[in-house]
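**Student:** Next input, structure requested:
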Amino acid sequence: MQEQRRGTPSIILLHYHLRPGGVTKVMEQQARALDALGYPWLGLVGHNPKGIPGFQTLERLNYDVYLQDSLLDEERRYHNLSTDIHRAIQAWKTSDSPVIIHAHNVTLEKNTALLPALQRLQSMGYRFLLQLHDFAEDGRPQVYSPEDYPQDCHFAVINSRDFRALMQAGLSSPGLHRLPNQVSPLPLPAPREPANNPAPAGSSSSGSLAQSLGKSRLILYPVRAIRRKNIGEVILLSRILEDTALAVTLPPNNPADNQTYRFWQDLVRSLDAPVQLGAGEQWAFEDLVAQADSFLSTSVQEGFGFAFLEPWTIQKPVGGRYLEMVCPDFEHQGMNLSHLYTSIRIPLSWFNTEKVRQDWLGENQKRIHAFYQVVAKNPDNQQNTLQALELLLKDLPDRWSRLVQDGTLDFAILPREEQAAIISRLSPDNRADKDHLLALNPQLAAWPLAGSAPPLHQGAVAENTRVVTTVYSAEAYANRLSRVYSQVLQDHLEHSISKTSLLLSFLNPEGLYLSAM
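**Tutor:** Okay, here's the model as predicted:
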């Protein structure tokens, strides 16, 4: 442990695990920020598969499914867990400086002992910063905890949508902090000396991906092709954009997404569409980044939205679907995202409207019923929640009617089979339907990433690049983190979260996309 400046807090970074993923990436960035700030820190996690330095493993922090003591009585489990955390901190500390436990995603019920363990640690005098990246209320009833969430402590979120939801649920602004993620520059290939270092097969120097698909321009979607990334819309765009190939970098790594991925692979092959799924399996990521003329996001759900920011670090534009949950934050910082589209309207006559209506109602009913069943197991002080869920169920038909009142529906709401039928309908020789679609969606015809439209103004590219490389830089992130920790030490809070309000903030039927199911 490094020598500590007087008055500097000791930080404990705490999470269930360090498996590859978004939270692990953030925690590694926080560790580097703390090193830069000179703050002593210790990581406590339930599993550290890659042996990331600075993180100590406490097995009782892991998910319940991996724990041998998950059959013990609840009181004994949380007492054991809180004792493990306390002992690890005390064995590590070398001064009497204040300790802040910066814990991640604790409201997801992945370990049923964690919330009561934190309550016990709070009674022992520990201060908390609880950073919430994901919410069980956001369509994940299987990890919705019946426990009350921690009270009278500080919380942090990564976007303004979550900030507003928690404010409406009862938190006060001194104890709720925006902590947007750090954005690192995208990698580019190192310069090569052609005579001495010929390019390997599958690199940009041995021919381009766009050329292999018979096009001159490449739009890259640098994600895993999981369902919420809305891959059908990528293929739809390939039927609209001129002289443009599209590529998605990686296949899914979750078996639950494999069937949908194979469905889209089969469609691309059958249509001979200029789309490469899993391009990163054949090309180095750096070479794909270098080849890309621009980048794409068609996702229907994001927590932070790296895909909207990272390409600007190398002065390449991003196009695609505007997400209300993250994009306003970027615009507030000064980015110009006016070229993004908010939806792709499809005429109701192009698909089986009644079947889609029944599917949409059924999936929403299933989701609401799942939360109802969890809440009903602990009905004390939950009657308001149960009544609100019942009203939401009754209101579903009216909400559907409002979605289709103009005679169209957003393409992303459709299930994959209906999406595929529409993509197939827009064949190269069906000019009439393509013109009709563009008339309904004029922003696509004028899209700066389309070969037939004027490119995005260089001033907008330069300004977006400036915002991303300054507002979301490593230095800016470390400064934000330091300010939040100072407030955690200074402010004594009395506030709590209304779980009813929080659930209703996220349980938005209009935000259900059948393409992501």
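
**Student:** CA only for contacts and neighbour counts going forward, please
**Tutor:** OK.

**Student:** Residues touching the helix ranked longest in the chain, excluding its own?
**Tutor:** Secondary structure of the chain per DSSP state H: the longest helix is helix 353-376. Contacting residues not belonging to helix 353-376 are listed as 139, 141, 144, 146, 382, 385-386, 389, 393, 396-397, 400, 414-415, 507, 509, 512, 514 [C-alpha atoms under 8 Å, 6 or more residues apart in numbering].

**Student:** If you go by neighbour count, which of the residues you listed are buried?
**Tutor:** Among the contacts of helix 353-376, those classed as buried by 16 or more other C-alpha atoms under 10 Å are 139, 141, 144, 146, 385-386, 389, 393, 396, 400, 414-415, 507, 509, 512, 514.

**Student:** In helices, which of the residues you listed appear?
**Tutor:** Among the buried ones among the contacts of helix 353-376, the residues falling in helices (DSSP H) are Thr385, Leu386, Leu389, Leu393, Leu396, Trp400.

**Student:** Distance to Lys110 for those residues - can I get that in TSV?
**Tutor:** Shown next, in TSV, are those (distance: C-alpha to C-alpha, whole Å):
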residue	distance to Lys110
Thr385	22
Leu386	23
Leu389	24
Leu393	28
Leu396	30
Trp400	33
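
**Student:** want to put them side by side, so please do this one too:
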Amino acid sequence: MGNRVTGITIFHYHLLPGGVNSVIALSAEAMARHIPELEYMTLVSGTTENTGEVAESIRTRIAGTGVTVKTAVLPDIGYVTGMASSPSVSSIKKHLRRFTGSFWWIHNYHLGKNPQFTQAILEILQEDPHQRLLFHIHDFPECARFENLQRLNTGISLNPYPQGPNVRYALINERDRQLLAQSGISPDDLFLLNNPVRKSGTDVRETPTDTEGIKKRLRTAFPDAGVYDPRGLNLFYPVRTIRRKNVLEAGVWTRLIASSRNEACNLIVTLPGVSSSERRYSGAVEKAYRDGLIPGLWGIGRRLEEAEVNFADLGRSSDLMIASSVQEGFGYLFIESLQWGLPLFARELDVLDGMDGLFDAGSSRFYRSLRIPLSPEQREELRRSYRSKLSGLDEHLPLKSRERLHRQIEEIGLYGHADLALLGVPDQIEILRNLDSPGFIKECLDLNRDELEKLSGLFGRKPAPEKVSSAEEQFSFESFARQVRNIFDSYERSETASPGSVAPEAASQERLIDAFAELRFLLLLYDYNGNS
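**Tutor:** The predicted structure follows:
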């Protein structure tokens, strides 16, 4: 293929709206604009739904670059859970070989959504040393996705983390890159590839001149979306309502902030969950809004035209960006808080390692826990729930992982309180109800007083313009394209390696499973099935 990559084939199970497909669209635009030798890109999806729309959106964005965007639909590479019968590996390989001659860019190839697709890719990797592949990993099946992991490992016969001169890995955060290196993959084959971010084109020192008008229009346009007070502070959480976003915790913070400041606060959450497993959680959050347990507006992201406001202005007119997510791969909202000139209050996550310098102490605060008082009986019941959950994972976890988790479980509630994120969804909703009790909310305020005082100091603060510029440069289209070029160049270097070199071994999957065997990845939150 040579160093000059002129064609890229991008594979994903689907092109429905969501995080991975936003990255695909932005990546395509970045490469079309900043890799001049690129002539075409082909988007290969397992479903027809939204595939044409994504391609047309990219074509519009890259008009004038000369890059062609094509599409192909291969139903055999979609989610197997939606198929009448599993596809054959040989059939998938036959379809994939239609794209030989281009560079293959495969997103989340090993997630357990379609083991036959994974096996086909791994076999082609061995059979055709000239076919170059990039495995772009956004999520790991080893990270407490045990159903996916079991489906993957029973459906493939080859190690899902191969090494060789024709394969590279792109990781979206430094934590994941280090995990794969520690699992045995050569660091030379691992590349940190930050998700690209489009420049905002606005000055963070400016705010919409019609902030009060926006708040009034929100109340008028969305009487069915929650109890909203236009005189209050707007806490913005622009996410889809899925379990790992831990939205109910943001609701508890909103209630505590309002009580500590004696001021109305509104939590604005933009989108519902869409998958069958997430709709139940999304429905529980929506009901909490309808019942008045969380003040603010829920699920208005696709209806903003009814309030005559666009998404960016809704963000820029807010008073705080809040994020209670317990798990992220990248998290666009962290960068959006800078672009929109908002102070940021967020749960501390290890995937933010390496991004610390983008946020200054004056306009951002990262918290480690939201402390909730629990009775001795409640604490023991919580520990019992985790013991029961862990007992069902024996076949998936190494002994040392189980022993570590047992120690973490026994430490829950040792000081009379626990992190809200450890609670299951019904218990989190009960906490929201209990906040109506003056005695209970006082206990919560006392347990979190230091955090609330630091949080209160964020209001009215803006990130420094130089922080915004630094972030937009680090995650710019140009920076993304430069790293892609580095990846392309790395194949040339491996081909010029000494001919007698020994082929590297595949990575240890057990090391990855152990690395993710932490209580924070096994929260009861993830088990919610709609039952109270």
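
**Student:** Got a TM-score for the two of them?
**Tutor:** TM-score of the superposed chains, computed with TM-score structural alignment, normalised by the length of structure 1, equals 0.81; 471 aligned residues with a C-alpha RMSD of 3.4 Å.

**Student:** Now do the same for Gly22 of structure 1: its match in structure 2.
**Tutor:** Matched by TM-score structural alignment, Gly22 of structure 1 corresponds to Gly19 in structure 2.

**Student:** What's the separation between its match and Asp139 of structure 2?
**Tutor:** Gly19 of structure 2 sits 11 Å away from Asp139 of structure 2, taking C-alpha to C-alpha, to the nearest Å as the criterion.

**Student:** likewise Thr202 of structure 2?
**Tutor:** Taking C-alpha to C-alpha as the measure, Thr202 of structure 2 falls 32 Å from Asp139 of structure 2.

**Student:** first to last residue in stretch 290-308 of structure 1, what's the distance?
**Tutor:** Terminal residues of stretch 290-308 of structure 1 lie 17 Å apart, using C-alpha to C-alpha.

**Student:** Now do that stretch: distance to the chain's middle.
**Tutor:** 11 Å (C-alpha atoms, centre = their mean, to the nearest Å).

**Student:** picking that back up, residues of the longest helix of structure 1 that come out buried?
**Tutor:** 353, 356, 360-361, 363-365, 367-372, 374-375.

**Student:** Nearest to Gly170 of structure 1 among those residues?
**Tutor:** Ranked by distance to Gly170 of structure 1 (C-alpha to C-alpha), those are led by Val375 at 19.4 Å.

**Student:** show me where the stretch 201-350 of structure 1 has helices.
**Tutor:** 209-212, 231-238, 255-271, 285-291, 327-332 (DSSP state H, counting those that start in this stretch).

**Student:** Any idea which of the ones you listed gets closest to Asn181 of structure 1?
**Tutor:** Closest of the helices of the stretch 201-350 of structure 1 to Asn181 of structure 1 is helix 327-332, at 11.8 Å (criterion: C-alpha to C-alpha).

**Student:** so what does that closest one touch, helix or strand wise?
**Tutor:** Packed against helix 327-332 of structure 1 by the contact rule (3 or more C-alpha pairs under 8 Å, 6 or more residues apart in numbering; DSSP states H and E) you find no helix or strand.

**Student:** which parts of stretch 82-98 of structure 2 are buried?
**Tutor:** For stretch 82-98 of structure 2, by 16+ other C-alpha under 10 Å, it's Pro87, Val89, Ile92, Lys93, Leu96.

**Student:** In this structure the second one contacts Phe117, no?
**Tutor:** Going back to what we said before, that points to Val89 of structure 2. Yes: using C-alpha atoms under 8 Å as the test, Val89 of structure 2 is close enough to Phe117 to be in contact (6.8 Å).

**Student:** Which one, of the helices of the stretch 201-350 of structure 1, ends up nearest to Tyr221 of structure 1?
**Tutor:** helix 231-238 (8.6 Å).

**Student:** Kindly provide the distance from the counterpart of Ser70 of structure 1 in structure 2 to His110 of structure 2.
**Tutor:** Applying TM-score structural alignment, one finds that Ser70 of structure 1 aligns to Ser86 in structure 2. Per C-alpha to C-alpha, Ser86 of structure 2 is found 16 Å from His110 of structure 2.

**Student:** And Asn194 of structure 2, by the same measure?
**Tutor:** Taken as C-alpha to C-alpha, the span from Asn194 of structure 2 to His110 of structure 2 is 20 Å.

**Student:** How many residues are close by Gln182 of structure 2?
**Tutor:** 16 (other C-alpha atoms under 10 Å).

**Student:** Now the aligned partner of it in structure 1: closest residue in space, sequence neighbours ignored.
**Tutor:** In structure 1, the residue paired with Gln182 of structure 2 according to TM-score structural alignment is Gln168. Leaving aside its chain neighbours, Gln168 of structure 1 sits nearest to Ser501 (7.0 Å; criterion: C-alpha to C-alpha, 6 or more residues apart in numbering).

**Student:** count of residues packed around that neighbour?
**Tutor:** 19.

**Student:** In contact with it: list those residues for me.
**Tutor:** Applying C-alpha under 8 Å, 6+ apart to Ser501 of structure 1 gives the contacts Ala165, Gln168, Ala169.

**Student:** Show me what the helix or strand hosting the first one packs onto, helices and strands only.
**Tutor:** Ala165 of structure 1 is part of helix 160-168, with elements assigned from DSSP states H and E. On a contact count with 3+ C-alpha pairs under 8 Å, 6+ apart, helix 160-168 of structure 1 meets strand 176-178, helix 499-506.

**Student:** how big's the offset between the first one and structure 2?
**Tutor:** Read that as strand 176-178 of structure 1. When structure 2 is superposed, strand 176-178 of structure 1 averages 0.7 Å from its matched positions, counting by mean C-alpha distance after the TM-score superposition for structure 1.
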